[in-house]
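Peer 1: Here is my input; please provide its structure:
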Amino acid sequence: MSATLDAPLPSAEQIAQVRVPTTRRYLMCRPEYFTVEYSINPWMDPSCAVDTRVAVEQWTALKETYEALGHKVELIDPEPGLPDMVFAANSGTVIDGVVLGSRFRAEQRAAEADHFRRWFLRNGYRDVTMPTSINEAEGDFAWTGTVLLAGTGFRTDPGAHAEAQEVLGVPFVSLRLVDPRYYHLDTALFVLDDRSARPEICYYPDAFSAGSQRVLRRLFPDAVLATAADAECLGLNGVSDGHNVVLPVEATALGSRLADRGYQPVYVDISELRKSGGGPKCCTMELRD
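Peer 2: As a prediction, the model looks like this:
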């Protein structure tokens, strides 16, 4: 779009004309062993009953939604004893075919990283680096197409940001999270359009420190701002292909605002997976080859 920062925003009709979906490739893991047997974030309550069958049904519907939108879904086999392996986004960041793996803060999830490393090697990736700093991958890394937005504050160490720049060869901007409910960047921010000259994001300002809010306003003055209600249903854990935006079914108010910008909201039920603090994006690692 050619509008300057001082010009009025284009109308929804004008924006809608330029929203073009692009085919994506995702890596997912069936929640065959999903349960909540420990607590490593405020969403997790081991005393709350979990229905693994329902979790599998919801995950399957998410996978089929991606496929119906024209995207390719690759699968990694789940492993017994790793109930959070379904949240594939936390186990790797892939940009231009270069892979930076993960190193989890919680010991309960540590073994997941090597399962994903082996998947990458078995599937033809040769430039695979495992991090030295605590790094929870796309949980805290959001690629805008021009810069890597990198979260810290609860999981990923700040040192992992510079390590990602060195390994992936892309610039980063550090953002500090301050609300423990939004412990990963992908619970507070997601990228709407990473294929245009002017990337677009959606985020919940109160999840970030005052300084990080100023940074986001400077970099993305036209961002879609989410409300507390949007964040509380994990509405910011969305997945966009540049036109279609997959959101939790409760995030209808956010979906309406995105529709006003020319995006097409696509709703999925992730209520069972949310018991572990996960949503559509948590289940979805993008393979950017």
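
Peer 1: can we go C-alpha only for contacts and neighbour counts from here?
Peer 2: Will do.

Peer 1: quick one: the helices in the stretch 101-250 of the chain?
Peer 2: Assigned by DSSP state H, counting those that start in this stretch, the helices in the stretch 101-250 of the chain fall at 112-122, 159-168, 210-219, 228-232.

Peer 1: Those: which one's closest to residue 135?
Peer 2: helix 159-168 (5.8 Å; C-alpha to C-alpha).

Peer 1: re earlier: dump the helices of the stretch 101-250 of the chain into TSV; add mean neighbour count and distance to residue 276 as well.
Peer 2: Below are the helices of the stretch 101-250 of the chain laid out as TSV (neighbours: other C-alpha atoms under 10 Å; distance: least, C-alpha to C-alpha, whole Å):
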stretch	mean neighbour count	distance to residue 276
helix 112-122	17	16
helix 159-168	18	24
helix 210-219	15	26
helix 228-232	17	13
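
Peer 1: quick one, which of these is nearest to residue 66?
Peer 2: Residue 66 sits nearest to helix 112-122 of all the helices of the stretch 101-250 of the chain, at 20.9 Å, using C-alpha to C-alpha.

Peer 1: Point out the other helices and strands that that closest one packs with.
Peer 2: On a contact count with 3 or more C-alpha pairs under 8 Å, 6 or more residues apart in numbering; DSSP states H and E, helix 112-122 meets strand 128-129.

Peer 1: please redo it, this time with the cut-off set to 10 Å
Peer 2: strand 98-100, strand 128-129 (3 or more C-alpha pairs under 10 Å, 6 or more residues apart in numbering; DSSP states H and E).

Peer 1: Out of those, which one sits most buried?
Peer 2: Most buried of these by mean neighbour count (mean count of other C-alpha atoms under 10 Å) is strand 98-100; its value is a mean of 22.

Peer 1: any residues touching that one, and which ones?
Peer 2: By C-alpha atoms under 10 Å, 6 or more residues apart in numbering, the surrounding residues in contact with strand 98-100 are 91-94, 117, 120, 125-131, 135, 137, 163-164, 167-169, 287-289.

Peer 1: repeat that for 7 Å
Peer 2: Contact with strand 98-100 is made by 92, 93, 94, 127, 128, 129, 130, 131, 167, 168, as judged by C-alpha atoms under 7 Å, 6 or more residues apart in numbering.

Peer 1: Also this sequence, please, to line up against the first:
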Amino acid sequence: MTERPLYLMTDPGCFDVCYQINPWMKPDAWKADPSACLTAAKTASGELKQALQGLGAQVETIGAVQGLPDLVFPANAAIVLDGRALPARFRYPERQGEEAIFREVFCRLKTRGLIDEIVDLPEGVFQEGAGDAIWDADRSFFWAGHGPRSSRASLSVIHKVFGQEVVGLELASDRYYHLDTCFCPLAGGKVLYYPAAFTADALATIRARVPEHLRIEASDEEAQAFCVNAVNLGQRIVMARAPDSLKAKLAGAGYSLTEVDLSPFILSGGAAYCMTLRLDRKSRPERAILAAE
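Peer 2: Here you go, the predicted model:
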């Protein structure tokens, strides 16, 4: 039996852009017509869910919570690998209310057998989930962002909890505040990334780990369209509306795109990857095979 990827999403019924904790957030644009913006957000979220399901994925959807608009970005809820979840600790007070909600979600998932274990971060360590800890299946390690949101100290915690190599990448700008906004490992070993988001040392690390022929560099326009914040399923990539230049790059590299208009969520600084959390990711292929049988 072929494994069907399992993703977590959040109902967008309480989504709003009412504060600004990253430079992309545009509360004034939302306030201009909140009803139309919310309707568009509901449509966009539904289309993303349908796109994932159309590619064979399963989607678990949790309910919205009034006053926690960024709950729609569950990529930041936790790191999940091999059935083990490490729930996030958020740096900004505006998102800290999500921690208890997501913990309840993971407890329910554990009761249902969808995850096996929940491990807590040490006190004082900020780590904002899979948005800053991206599993590279081809290389069998985590790429872990740190700087604007997640603490450098989180790297050693991730290594200890999951028993996997962790390659740290320092982010250079609060415009690309999570790693998932500027870095996306793709099936087959290629990596889509935005070089300007990284410090010189982080760029050197990427280039040392990923040969030039496997690196796909996003332009300013492509990164600003939140196209690097994508969900990869084999040779298919689900992302926000992409410039023609990026479509050509990815087609030339052998990938097919499914585009979704995610502009309501880009008003808050997130897109396809931010809006999903993979729950069934395995560190070794044989584990995935066993899970699918």
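
Peer 1: Any idea which of the helices and strands packed on helix 112-122 of the first structure gets closest to residue 178 of the first structure?
Peer 2: For residue 178 of the first structure, the closest of those is strand 98-100, at 25.3 Å, according to C-alpha to C-alpha.

Peer 1: could you give me the residues in the second structure that the closest one aligns onto?
Peer 2: Aligned by TM-score structural alignment, strand 98-100 of the first structure falls on residues 84-86 of the second structure.

Peer 1: next one: stretch 181-188 of the first structure
Peer 2: Mapping stretch 181-188 of the first structure onto the second structure (TM-score structural alignment) gives residues 175-182.

Peer 1: tell me how far the ends of that stretch are from each other?
Peer 2: 10 Å (C-alpha to C-alpha, to the nearest Å).

Peer 1: Check stretch 168-175 of the second structure too.
Peer 2: Length of stretch 168-175 of the second structure, first residue to last, C-alpha to C-alpha: 18 Å.

Peer 1: now do stretch 29-39 of the first structure
Peer 2: Note: stretch 29-39 of the first structure ends 21 Å apart using C-alpha to C-alpha.

Peer 1: Would you mark the buried spots in it?
Peer 2: By neighbour count on 16 or more other C-alpha atoms under 10 Å, the buried set for stretch 29-39 of the first structure is 29, 30, 31, 32, 33, 34, 35, 36, 37.

Peer 1: circling back to that earlier point, ok, the contacts of strand 98-100 of the first structure vs residue 257 of the first structure, which is closest?
Peer 2: residue 93 (28.8 Å).

Peer 1: Provide a list of residues in contact with that closest one.
Peer 2: 99, 100, 101, 137, 138.

Peer 1: quick one: it and residue 212 of the first structure, what's the gap?
Peer 2: Residue 93 of the first structure is 22 Å from residue 212 of the first structure, by C-alpha to C-alpha.

Peer 1: Residue 267 of the second structure and residue 32 of the second structure: what is the separation?
Peer 2: 12 Å.

Peer 1: So which of those two has more stuff around it?
Peer 2: Set residue 267 of the second structure next to residue 32 and count neighbours by other C-alpha atoms under 10 Å: residue 267 wins out with 20 against 10.

Peer 1: how about that one, what's its match in the first structure?
Peer 2: Looks like residue 267 of the second structure aligns to residue 275 there (TM-score structural alignment).

Peer 1: Can you classify its match as helix, strand or coil?
Peer 2: For residue 275 of the first structure, the assignment made with DSSP: H, G, I helix; E, B strand; the rest coil gives helix.

Peer 1: Would you confirm that it contacts residue 42?
Peer 2: No - with contact defined as C-alpha atoms under 7 Å, residue 275 of the first structure does not reach residue 42; the gap is 9.7 Å.

Peer 1: excluding its backbone neighbours, what's nearest residue 162 of the first structure?
Peer 2: For residue 162 of the first structure, ignoring the flanking residues on the chain, the nearest one in space by C-alpha to C-alpha, 6 or more residues apart in numbering is residue 172 at 7.5 Å.

Peer 1: Relative to residue 156 of the first structure, which of the helices and strands packed on helix 112-122 of the first structure is closest?
Peer 2: strand 98-100 (13.3 Å).

Peer 1: what's the mean distance for the closest one versus the second structure?
Peer 2: With mean C-alpha distance after the TM-score superposition for the first structure, strand 98-100 of the first structure departs from the second structure by a mean of 0.7 Å once superposed.

Peer 1: Now do that strand: distance to the chain's middle.
Peer 2: 16 Å (C-alpha atoms, centre = their mean, to the nearest Å).

Peer 1: same question, stretch 142-149 of the second structure
Peer 2: On C-alpha atoms, centre = their mean, the centre of stretch 142-149 of the second structure falls 12 Å from that of its chain.

Peer 1: What is the corresponding segment of the first structure for it?
Peer 2: Under TM-score structural alignment, the match for stretch 142-149 of the second structure in the first structure covers residues 148-155.

Peer 1: Quick one: residues in contact with the matching stretch.
Peer 2: Outside stretch 148-155 of the first structure, the residues that reach it (C-alpha under 7 Å, 6+ apart) are 105, 136, 140-143, 158, 161, 170-178, 183-185.

Peer 1: From residue 42 of the second structure, how far off is residue 10 of the second structure?
Peer 2: In this view, residue 10 of the second structure and residue 42 of the second structure are 11 Å apart by C-alpha to C-alpha.

Peer 1: Now tabulate the helices and strands packed on helix 112-122 of the first structure in CSV and tack on distance to residue 259 of the first structure.
Peer 2: Formatted as CSV, these follow (distance: least, C-alpha to C-alpha, whole Å):
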stretch, distance to residue 259 of the first structure
strand 98-100, 33
strand 128-129, 38
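
Peer 1: I'd like to know which of those lies nearest to residue 258 of the first structure.
Peer 2: Per C-alpha to C-alpha, nearest to residue 258 of the first structure of these: strand 98-100, 30.9 Å.

Peer 1: ok, the nearest residue in space to residue 193 of the first structure that is not next to it in sequence - how many residues close by?
Peer 2: Excluding the flanking residues, the one nearest residue 193 of the first structure by C-alpha to C-alpha, 6+ apart is residue 242, at 4.6 Å. When neighbours are defined as other C-alpha under 10 Å, residue 242 of the first structure has 23 of them.

Peer 1: Return the residue of the second structure aligned against residue 242 of the first structure.
Peer 2: By TM-score structural alignment, residue 242 of the first structure lines up with residue 234.

Peer 1: Was I right to think its match contacts residue 187?
Peer 2: Yes - counting by C-alpha under 7 Å, residue 234 of the second structure does reach residue 187; the two are 5.4 Å apart.
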